[in-house]
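J.: Okay, predicted coordinates and the sequence, questions at the end:
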Amino acid sequence: MAARQHARQADIPATCRSCEARRAGLCGALRVRQLAELAKASSRHEVLAATELADDGTYSNVLSGIVKLTRNLSDGRQQIVGFHFAPDFLGRPFGAKRPIRAEALTKVALCSFPKTIIERMLDDSPKLGQNLLNHALNKLDEARDWMAALGRKTASEKVASFLLMIARNIDPAYHPASSISFDLPLTRADIADFLGLTIETVSRELSRLKFDGVIRIVNKRHISLASMVQLEERCGD
């Protein structure tokens, strides 16, 4: 049994063995043969912050970094509508194009592959379709959570919820009692835009969290949490 498992592990492409997307993302549903086929057709690359991710006939796994999703109105106004973190999947199988723009918020590492391969594999692998459905449902749940947050939470709860979302996704394996540090990927103006607040309100609520000992702020963008439990308690959930 152990020998067979070792052999299967050896058959997995080297680039895939330590990839988070294989364990917790889309590729976790693929058989070794499919994984090898996908690896041959895939390419890993990095894009710089503020680079738009064009719909160029490929799907991608996010390996690191943060992708910002925005919706532009006809008069040029823009609304941030969501984020993608590792190991999220970028793409919309079998779907028509939607007016959502994806942009690298930080430097982002991607593993990209042709859409045709994934769409063909969907016919052969029910588990792959289940993974895509679960991913879509998780994103729907996140959107509903933010609808509730933006519609009903106080300014203080909104800012705390935003920080908690970033902290959890920067380190998905976090433990609530452990410390964590990260750089805010958005400016205060972008945070205000996403949360429906003013820049002054965002700054005031960050200062309040700092004064209460929930967070430490260094150079305006670097955030440290001694424990995420304190931050969770400020979210109003």
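T.: Received it, and whenever you're ready, just let me know what you need. Just so it is clear, the structure is predicted and the values come from calculations on it, not from any experiment.
J.: only C-alpha atoms for contact and neighbour calcs from this point on.
T.: OK.
J.: Longest helix in this protein, by number of residues?
T.: Looking across the chain with DSSP state H, the single longest helix is helix 126-152.
J.: buried set for that one?
T.: Using 16 or more other C-alpha atoms under 10 Å as the test for burial, helix 126-152 gives 128-129, 131-132, 135, 139, 146, 149-150.
J.: Taking those residues, tell me the two that lie furthest apart.
T.: Greatest spacing in the buried residues of helix 126-152, by C-alpha to C-alpha: Leu128 and Leu150 (32.9 Å).
J.: Which residue ranges of the chain form strands?
T.: In the chain, the strands defined using DSSP state E lie at 43-47, 58-64, 66-72, 78-85, 89-90, 100-104, 108-114, 180-183, 216-218, 222-225.
J.: what sits up against the shortest one?
T.: Counting by C-alpha atoms under 8 Å, 6 or more residues apart in numbering, the neighbours of strand 89-90 from elsewhere in the structure are 25-26, 59-62, 84, 135.
J.: in this structure, which residue is closest to the centre?
T.: Phe85 (1.9 Å; C-alpha atoms, centre = their mean).
J.: Alongside the first one, take a look at this:
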Amino acid sequence: MADGVHFPAIRTACAHCSIRERAVCACASPAELEELNRIKSYRSFAPGETIAWAGETMPLVGSVVEGVATLALTLADGRRQMVGLLLPADFLGRPGRTRSSYDVVAATEITLCMFRRAEFERLLRDSPRLGQRLLDMTLDELEVAREWMLLLGRKTARERIASLLVIMARRQAGVGDDPTPGGASFPLHITREAMADYLGLTIETVSRQISALRREGQIRLCENRMVEVPNLDSLVVESGGGVDPAV
């Protein structure tokens, strides 16, 4: 696993962390939070920097605090497919599994809250609530993967774009930004090229569909890559449904 930029000092107390209510530590007791606070460290990566290679030993696990990373697999002939995104509060790595299953690459500047694997696994053994929380997050990932099978197999290009925007809007609201009445806003961290790779589309198709959604008033493109959704329910209709708001 790449080192990134290491911050030896604890920068933010766990109790005041921006992802506290959504991350693996959401159900932690005060004593467990204190222990997590003791064993954590921060690492930051620049856009395009590899965090971990598929098959590489990962001595660290942890949560995304800020930014976005992509998960990708590469076939023997060099073909590459993005298979997932890591957004704030998502967990990187698997306790009990020493190697990365995917290439993990920073799509934006990203900050991770990391724990040494052995220390985190010890804490899981001693803290059933943390173990249950991690299991719940893993089951949520399974639901997302099933939804993505539907998206890639049956949805139109427009529905794919709308689905991704709905997911990002709901995730942003879940990590601290309350949606406006009936609407939402969020930073579009990933490029259109990355969106095309993730959604199985061409860049040109992504651009056309985003432009169409903008013309029709479904979204607004603002400064600093912010996207505003005036009516989230309307965008859900454009997505064709199947995007579970609980995930």
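T.: Right, received. Where do you want to start? All values derive from a computational prediction rather than experimental measurement.
J.: returning to what we had before: the longest helix of structure 1 vs structure 2, mean deviation?
T.: Average distance, helix 126-152 of structure 1 versus aligned residues of structure 2 after superposition (mean C-alpha distance after the TM-score superposition for structure 1): 0.7 Å.
J.: what does that helix correspond to over in structure 2?
T.: With TM-score structural alignment applied, helix 126-152 of structure 1 matches the range 128-154 in structure 2.
J.: Run the chain-centre distance for that stretch.
T.: Between the centre of stretch 128-154 of structure 2 and the centre of its chain there are 12 Å (C-alpha atoms, centre = their mean, to the nearest Å).
J.: ok so, going back, include distance to Ala10 of structure 1 when you put the strands of structure 1 into TSV, please.
T.: Listed next are the strands of structure 1 as TSV, based on distance: least, C-alpha to C-alpha, whole Å:
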stretch	distance to Ala10 of structure 1
strand 43-47	21
strand 58-64	22
strand 66-72	31
strand 78-85	28
strand 89-90	25
strand 100-104	34
strand 108-114	21
strand 180-183	35
strand 216-218	45
strand 222-225	40
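J.: Looking at those strands, spot the one closest to Glu20 of structure 1.
T.: strand 58-64 (7.2 Å).
J.: mean distance, that closest one to its aligned residues in structure 2?
T.: Mean deviation for strand 58-64 of structure 1: 1.2 Å (mean C-alpha distance after the TM-score superposition for structure 1).
J.: Off-centre distance for that strand?
T.: On C-alpha atoms, centre = their mean, the centre of strand 58-64 of structure 1 falls 10 Å from the chain's centre.
J.: what packs against that strand?
T.: When contacts are defined as 3 or more C-alpha pairs under 8 Å, 6 or more residues apart in numbering; DSSP states H and E, strand 58-64 of structure 1 packs onto helix 20-24, strand 78-85, strand 89-90, strand 108-114.
J.: what about 10 Å?
T.: helix 20-24, strand 43-47, strand 78-85, strand 89-90, strand 108-114, helix 115-124 (3 or more C-alpha pairs under 10 Å, 6 or more residues apart in numbering; DSSP states H and E).
J.: Could you check how far the longest one is from the centre of its chain?
T.: Yep, that's helix 115-124 of structure 1 we're talking about. 23 Å.
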